[in-house]
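Student: Coordinates only, no sequence provided:
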């Protein structure tokens, strides 16, 4: 757990100091170098983490990238840093593009300390891809992202495995993006495909509109049922064994710990004073568990930020503003029952207007 703990400490440091991390140097010192150290690299050994790496590229002489990481004596990763408040884009990676083609490095990292964009040459050999194959968000990540990040640790670094994984991650990201579009707003092609399987005769505009509405509702229902099945299974498993540990429940790449399930059930118990308990739904969302009213992500009751190994927080809401309250154990949530009930009343009032 040391690796996860160090990333958790960095996450806390980011949240504490992000308002003053405005320069590139501040991002490097406070976030990027500790991040590289968490990956197992000796940031004080210039033969391993070489600062201000210089390489002449064509007519451009003396250009530098911020760091070059050497694994087993071989140049393996190029790192370019930007200020923490900057929005990363392809223009920020211009030096990485040039260096990638003229060095032996096969992995490039563009970061502002918050986001870590990893690139390789999956599309064309020796030419850095335009888009990252993996992005690690220090502030908002899933447990599966931590597993992926482990591949870049010094002890686990294997270029062949990273290259193979890069193709899969990139394709998965693209497929997920397309599926998310279809889930949010089913396309005409998707609606026709489903309608043609179920409807005989001409697809009028009225029929297509009806299918589109039903498809959207069905997708939401499938997701809700999946979450509820996972919850019931986890509760059943916990009732059948004496374990109180935070072992993850594996479900379609989303891992829900026992502490998160306990926290959800406590929020549910509190909420039952104001609404029917079956209206309170759990939905995992990257680095937190969202607890929603009517399974509507616009009606968030609370969030459980329980992923960090060093700190846990309950997120409570007033309007769109989230306030994070420190909790040592799920049972501490009971002390914030008034805020949870106030939030539910707020959501119900909005719904009635």
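Tutor: Okay, I see it. What you see is a predicted model, and the numbers here were worked out from it, not measured in a lab. Residues are numbered from 1 along each chain as shown.

Student: CA atoms for contacts and neighbours, from now on please.
Tutor: Noted.

Student: what number of residues lie near residue 171?
Tutor: Neighbourhood size, residue 171 [other CA atoms under 10 Å]: 12.

Student: That one sits in which helix or strand?
Tutor: Element membership for residue 171 (DSSP states H and E) is helix 159-184.

Student: Which elements pack onto that helix?
Tutor: Applying 3 or more CA pairs under 8 Å, 6 or more residues apart in numbering; DSSP states H and E, one finds that helix 159-184 contacts strand 134-137, helix 205-240.

Student: Of these, which stretch is the most buried?
Tutor: Of all these, strand 134-137 has the most neighbours on average by mean count of other CA atoms under 10 Å, namely a mean of 19.

Student: So which elements touch it?
Tutor: strand 115-119, helix 159-184.

Student: Out of the helices and strands packed on helix 159-184, which is closest to residue 195?
Tutor: Each of those has some distance to residue 195 by CA to CA; the shortest is helix 205-240, at 6.6 Å.

Student: Against that first model, consider the following:
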């Protein structure tokens, strides 16, 4: 079972059972322990997960954090749990005390539904007042699952997570400010636009006129942006649908221009590595290349567009894997997540073997 499927299953379980969970202890057993286990840690091995971890502070004894996750004998994450109905804000100071006496860089405060991640970005060995990341287990998107993968036992890397935490923390705060300005533009925000448009003095009356116009303009811009993206996505899907059986041709001219306008997204990168991991049992990884276009990501053998292994259509409202058949004809299959690519390992391997046979038949 892939990681994303494990998280989806846990999400469904939490949604289904939460109303029957009456205590904090039940929250731990039904929601939090399965979450820790999903990350690959053995919750029944005291060398990996220590329940009721002692976190005494000075003369105050008997202080215990609910769980301490260890790796190679060293604490890496402390987890403080509350009942799923409890508001987490009032418990922030409790985790703050535990963090101060534990030799770990990460703390999690959770009620089994909301998970808040903390570290010490602002001052060494002192937990930040605000979490650098937060998610709701019942409302997980693919980006959140990819971020959560960094905390798996086999992938845990302190330096990598701290680096990502810095960006997560500040982008989160920036988005909050943007949301606040959209809902109720501040005078400073309105003044920025007004001074670029109004040639006279920005009196109180002028500012009063500009405030609703700025708010309206923001909402109109976002609406138009979403509308344009939807139109583009639908247009791309329609175009691909018409050409899905067309033979693959080498990228030239306008197509090459398209490539310069694309971005090799994180989702495409992970999909490429999935295909690479499937095929590396039969072929060296340095023979696998990708070609990024506006409409799809093509994975090819030997850096040759005439040797396509598959296509990945990940930019539309739906995701597709394009499987290549004889004559380089593409057959698309819809996938819910990029992890579904593993379901087509046999077809991808057969395409690779077919292209290798073609290579053998060609004269030296």
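Tutor: In hand now; what should we look at? Not measured: the values here are computed from a predicted model.

Student: Can you give me the TM-score here?
Tutor: For this chain pair, the superposition-based TM-score is 0.67 by TM-score structural alignment, normalised by the length of the first structure; 259 aligned residues with a CA RMSD of 2.9 Å.

Student: before we move on, back to that, and the helix holding residue 171 of the first structure against the second structure, how far off on average?
Tutor: On superposition with the second structure, the mean distance recorded for helix 159-184 of the first structure (mean CA distance after the TM-score superposition for the first structure) is 1.1 Å.

Student: Could you pull out the helices in the stretch 51-200 of the first structure for me?
Tutor: Using DSSP state H, counting those that start in this stretch, the helices of the stretch 51-200 of the first structure run over 94-102, 143-149, 159-184, 188-198.

Student: Ok, which of the helices and strands packed on helix 159-184 of the first structure comes nearest residue 89 of the first structure?
Tutor: Ranking these by proximity to residue 89 of the first structure (CA to CA) places strand 134-137 first, at 12.6 Å.

Student: and for that closest one, what span of the second structure is it aligned with?
Tutor: Mapped onto the second structure using TM-score structural alignment, strand 134-137 of the first structure covers residues 133-136.

Student: quick check, residue 201 of the first structure in a helix?
Tutor: No. Using DSSP: H, G, I helix; E, B strand; the rest coil, the assignment for residue 201 of the first structure is coil, not a helix.

Student: What's the separation between it and residue 188 of the first structure?
Tutor: 17 Å (CA to CA, to the nearest Å).

Student: The two - which one has more neighbours?
Tutor: Higher neighbour count among residue 201 of the first structure and residue 188: residue 188, with 12 against 7, using other CA under 10 Å.

Student: what sits against that one?
Tutor: The contact partners of residue 188 of the first structure, by CA atoms under 8 Å, 6 or more residues apart in numbering, come to none.

Student: Over to residue 203 of the first structure?
Tutor: Residues near residue 203 of the first structure by CA under 8 Å, 6+ apart: residue 195.

Student: ok, now how distant is it from residue 190 of the first structure?
Tutor: 13 Å.

Student: cool, and residue 323 of the first structure?
Tutor: Distance of residue 323 of the first structure to residue 190 of the first structure, computed by CA to CA: 40 Å.

Student: For burial, what's the neighbour tally of the spatially closest residue to residue 39 of the first structure that is not a sequence neighbour?
Tutor: Using CA to CA, 6 or more residues apart in numbering and skipping residues adjacent in sequence, the residue nearest residue 39 of the first structure is residue 153, 4.4 Å away. Counted with other CA under 10 Å, the neighbours of residue 153 of the first structure add up to 17.

Student: Would you mind finding the match for residue 153 of the first structure in the second structure?
Tutor: Aligned counterpart of residue 153 of the first structure in the second structure: residue 152 (TM-score structural alignment).

Student: Tell me the spacing between its match and residue 134 of the second structure.
Tutor: Relative to residue 134 of the second structure, residue 152 of the second structure is positioned 17 Å away (CA to CA).

Student: do residue 217 of the second structure as well
Tutor: Here the criterion is CA to CA. By it, residue 217 of the second structure lies 30 Å from residue 134 of the second structure.

Student: ok, now residue 50 of the second structure?
Tutor: Distance, residue 50 of the second structure to residue 134 of the second structure, by CA to CA: 23 Å.

Student: cool, and residue 64 of the second structure?
Tutor: When CA to CA is the yardstick, residue 64 of the second structure and residue 134 of the second structure sit 23 Å from each other.

Student: Same question for residue 89 of the second structure.
Tutor: Residue 89 of the second structure sits at a distance of 12 Å from residue 134 of the second structure (criterion: CA to CA).

Student: before we move on, the earlier item: contacts only, for the residue nearest to residue 39 of the first structure.
Tutor: 39, 40, 41.

Student: Count the neighbours of the first one for me.
Tutor: So the one you mean is residue 39 of the first structure. 21.

Student: wait, isn't it in contact with residue 4?
Tutor: No. In this structure residue 39 of the first structure lies outside contact range of residue 4 using CA atoms under 8 Å: 10.2 Å.

Student: ends of stretch 128-147 of the first structure, how far apart?
Tutor: Criterion CA to CA; first-to-last residue distance in stretch 128-147 of the first structure is 24 Å.

Student: Revised request: answer the last question for stretch 235-255 of the first structure.
Tutor: End-to-end for stretch 235-255 of the first structure, by CA to CA: 14 Å.

Student: repeat for stretch 127-134 of the second structure
Tutor: 15 Å.

Student: ok now it, how far from the chain's centre?
Tutor: On the basis of CA atoms, centre = their mean, to the nearest Å, stretch 127-134 of the second structure sits 18 Å off its chain's mean C-alpha point.

Student: got it, and stretch 214-227 of the first structure?
Tutor: Centroid displacement of stretch 214-227 of the first structure relative to its chain, using CA atoms, centre = their mean, is 22 Å.

Student: just stretch 67-77 of the first structure next, same as before
Tutor: Remark: stretch 67-77 of the first structure is offset 27 Å from the chain centroid, using CA atoms, centre = their mean.
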